[in-house]
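> Sequence first, predicted coordinates after that:
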Amino acid sequence: MIDLHGFGPALVAGTWMTIQLALASLALGLILGLLGALAKTSPYATLRWVGGTYSTIVRGIPELLWVLLIYFGTTDVMRALGELFGIKNLALSPFAAGTIALGLCFGAYATEVFRGALLAIPKGHREAGLALGLSKVRIFWRLVLPQMWRIALPGLGNLFMILMKDTALVSVIGLEEIMRRSQIAVSVSKEPFTFFLVAAFIYLGLTVLAMTCMHFLEKRAARGFARSAA
């Protein structure tokens, strides 16, 4: 039995914080990724430029730098906003900064996944919707989005597993997730191998759980397609 020197509850709390950070970043990243893909496939050159610039710049800078830039780089901006609205010491929390940074990065990569899924949908499906008298909004929600989601799911699943491990980067700004809690335990117990090994198994367990959920979602998304193909 591994002796955790009383740090078991702290590691559990760190695991829960990691899960919250990953899910919050996922939600933000999916929204940004969908908007980015729609912009890059837009008939308007300005929107295509905005989408392409976003995905290029964000993907070209390491995730760790985005965490540091957003946490430390927004200090003056948040202070100015606080003075404007009469809020003292207004600042982004490590959780908020981590969510924004990881969500931005996930969204940039998800933009390309969604874009590929959009381009994979035959144009005839949209034309059929127009022939039935559906509006462009209903065509997107009823015809395009379900197909795009099914095609994009495997790629999004891989990105989410990467995101899950990238949450460790937020430990550098003090968020007490798995890595931060493990580092604290190591500094007290002087047993780095034990606690970093436990952290590795926790990340592995979260990855397996994410893979199981993605497999379920992929099967569910493919049900109607499988029946129609049969």
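It's in. Residues are numbered from 1 along each chain as shown.

> only C-alpha atoms for contact and neighbour calcs from this point on.
Noted.

> The residue nearest the centre of the chain and residue 104: what is the separation?
Central residue of the chain (C-alpha atoms, centre = their mean): residue 26, 3.0 Å from the mean position. Distance, residue 26 to residue 104, using C-alpha to C-alpha, to the nearest Å: 10 Å.

> Residue 230 now?
To residue 104, residue 230 is 39 Å away according to C-alpha to C-alpha.

> And these two? Which one has more around it.
residue 104 (26 against 6; other C-alpha atoms under 10 Å).

> buried set for stretch 113-124?
Buried residues in stretch 113-124, counted by 16 or more other C-alpha atoms under 10 Å: 113-118, 121.

> Identify the residues contacting it?
33-34, 37-38, 40-41, 144, 147-149, 151-152, 155-156 (C-alpha atoms under 8 Å, 6 or more residues apart in numbering).

> Show me which of the residues you listed are buried.
Listed as buried from the contacts of stretch 113-124 are 33-34, 37-38, 40-41, 144, 147-149, 151-152, 156; burial here means 16+ other C-alpha under 10 Å.

> Residue 178 versus residue 68, what's the distance?
For residue 68, the distance to residue 178 - C-alpha to C-alpha - is 19 Å.

> These two: which is more packed in?
Per other C-alpha under 10 Å, whichever of residue 68 and residue 178 has more neighbours is residue 178, with 27 against 18.

> What residues does the more buried one make contact with?
11, 14-15, 17-18, 168, 199.

> related to what we said a few turns ago, redo the buried residues of stretch 113-124 as JSON lines? Include distance to residue 97 and secondary structure.
Formatted as JSON lines, these follow (distance: C-alpha to C-alpha, whole Å; DSSP: H, G, I helix; E, B strand; the rest coil):
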{"residue": "113", "distance to residue 97": "24", "secondary structure": "helix"}
{"residue": "114", "distance to residue 97": "25", "secondary structure": "helix"}
{"residue": "115", "distance to residue 97": "27", "secondary structure": "helix"}
{"residue": "116", "distance to residue 97": "29", "secondary structure": "helix"}
{"residue": "117", "distance to residue 97": "30", "secondary structure": "helix"}
{"residue": "118", "distance to residue 97": "30", "secondary structure": "helix"}
{"residue": "121", "distance to residue 97": "36", "secondary structure": "coil"}
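
> Alongside the first one, take a look at this:
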Amino acid sequence: MNNGMVLEFATAIFAAGWITLLVAASSLVLATILGLAAAFAKLSDSRALRILAGLYTFIVRGIPDLVMMLLVFYSLPAFLNQIMETMGWDMHVAFSPIGAGIATLGLIFGAYMTETFRTALQNIPKGQIEAAIAYGLTRRRLFFRIMLPQMFRLALPGFTNNWLVLAKATALVSLIGLQDVMFRAKGAAEATGKPFTFYLIAAGFYLMITLLSLAALSFAGRRSTAGDRKLSP
């Protein structure tokens, strides 16, 4: 195998990086939305909402990520098709690999984000919320002016960890046929018989995401605490 072939396969692997980043970013958005909704549900006065949110986090965190991915991509469409066939409907359900990958990762990491956001919300001083209500702030202004900025700062370490794990977990989508970085690396390894070379290239891609993410989120963390003042003892 000459250097030109290695370069060609390496280029193909990195070219698939945008798919990996698209899946990761889209899954993060979905996970954040689900996490916020479930966190507020767990802290709500509604017993039904607390039970539903608790079941969501318990079930999702108790099933391996790979099993969840296969359930969503293969088993769920088959189950839905069986139901429609029983009911006599002439329809067929099939999920695209990218859609199934984003939905599954968003669902999985939404459960982890739930605990991150719930803990952050619980650590916001209640006195500040009570004072804001006493001043007549609406729920919307209370959330965006008081709760959201503090929740962001308190949740950032856990959010960072969840994002880093999510970014690496995108490698699972290669197993359902999406041509991401890992799919291309596997194809190159099989075509050339040089798995170490191309899996090392894929590892370098994920390591690059980790380093850039840590730098960006560390900067965000410093900016979020820039206004803090240390009280002298």
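Nice, I can see it. The structure presented is a predicted model; accordingly, all values stated were derived computationally and were not measured.

> Fetch the TM-score of the aligned pair.
Once superposed, the chains reach a TM-score of 0.91 (TM-score structural alignment, normalised by the length of structure 1), with 228 aligned residues with a C-alpha RMSD of 2.5 Å.

> Tell me which stretches of structure 1 form helices.
All helices of structure 1, identified by DSSP state H, fall at 8-40, 45-60, 63-73, 75-85, 94-120, 123-131, 136-139, 145-166, 178-189, 192-221, 223-229.

> Pull up the aligned stretch in structure 1 for stretch 181-195 of structure 2.
Using TM-score structural alignment, stretch 181-195 of structure 2 corresponds to residues 178-192 of structure 1.

> got it, and stretch 137-149 of structure 2?
So stretch 137-149 of structure 2 sits over residues 134-146 in structure 1, by TM-score structural alignment.

> go on, stretch 48-60 of structure 2?
Taking TM-score structural alignment as the measure, structure 1 aligns residues 46-58 with stretch 48-60 of structure 2.

> Check which residues of the matching stretch are buried.
Neighbour-count burial for stretch 46-58 of structure 1, counted by 16+ other C-alpha under 10 Å, picks out 47-48, 51-52, 54-55, 58.

> Could you do stretch 61-69 of structure 2 as well?
Buried-residue list, stretch 61-69 of structure 2, by 16+ other C-alpha under 10 Å: 61, 65, 68-69.

> what sits up against it?
With contacts defined as C-alpha under 8 Å, 6+ apart, stretch 61-69 of structure 2 is touched by 100-101, 104-105, 108, 111-112, 172-173.

> ok, 10 Å please
55-56, 60, 71, 74-75, 97, 100-105, 107-112, 169, 172-173, 175-176 (C-alpha atoms under 10 Å, 6 or more residues apart in numbering).

> where's it relative to the chain centroid, distance-wise?
Relative to the chain's own centre, stretch 61-69 of structure 2 is displaced by 14 Å; criterion: C-alpha atoms, centre = their mean, to the nearest Å.

> Start and end of it, how far apart?
With C-alpha to C-alpha as the measure, stretch 61-69 of structure 2 spans 13 Å from end to end.

> Equivalent analysis for stretch 162-181 of structure 1, please.
Start-to-end span of stretch 162-181 of structure 1 (C-alpha to C-alpha) is 20 Å.

> so which of the contacts of residue 178 of structure 1 is the most crowded?
Neighbour-wise, the contacts of residue 178 of structure 1 (other C-alpha under 10 Å) top out at residue 18, 26 neighbours.

> That one matches what in structure 2?
Counting by TM-score structural alignment, residue 18 of structure 1 corresponds to residue 20 in structure 2.

> Tell me who's in contact with its match.
Neighbour list for residue 20 of structure 2: 14, 98, 167-171, 173-174, 178-182, 206 [criterion: C-alpha under 10 Å, 6+ apart].

> 7 Å - rerun?
By C-alpha atoms under 7 Å, 6 or more residues apart in numbering, residue 20 of structure 2 lies in contact with 170, 180-181.

> Measure the mean distance from stretch 209-221 of structure 1 to structure 2 post-superposition.
The superposed stretch 209-221 of structure 1 is, by mean C-alpha distance after the TM-score superposition for structure 1, a mean 1.2 Å from where its aligned residues fall in structure 2.

> what does that stretch correspond to over in structure 2?
Using TM-score structural alignment, stretch 209-221 of structure 1 pairs with 212-224 in structure 2.

> now what about the matching stretch, what contacts it?
By C-alpha under 7 Å, 6+ apart, stretch 212-224 of structure 2 touches 153, 156, 160.
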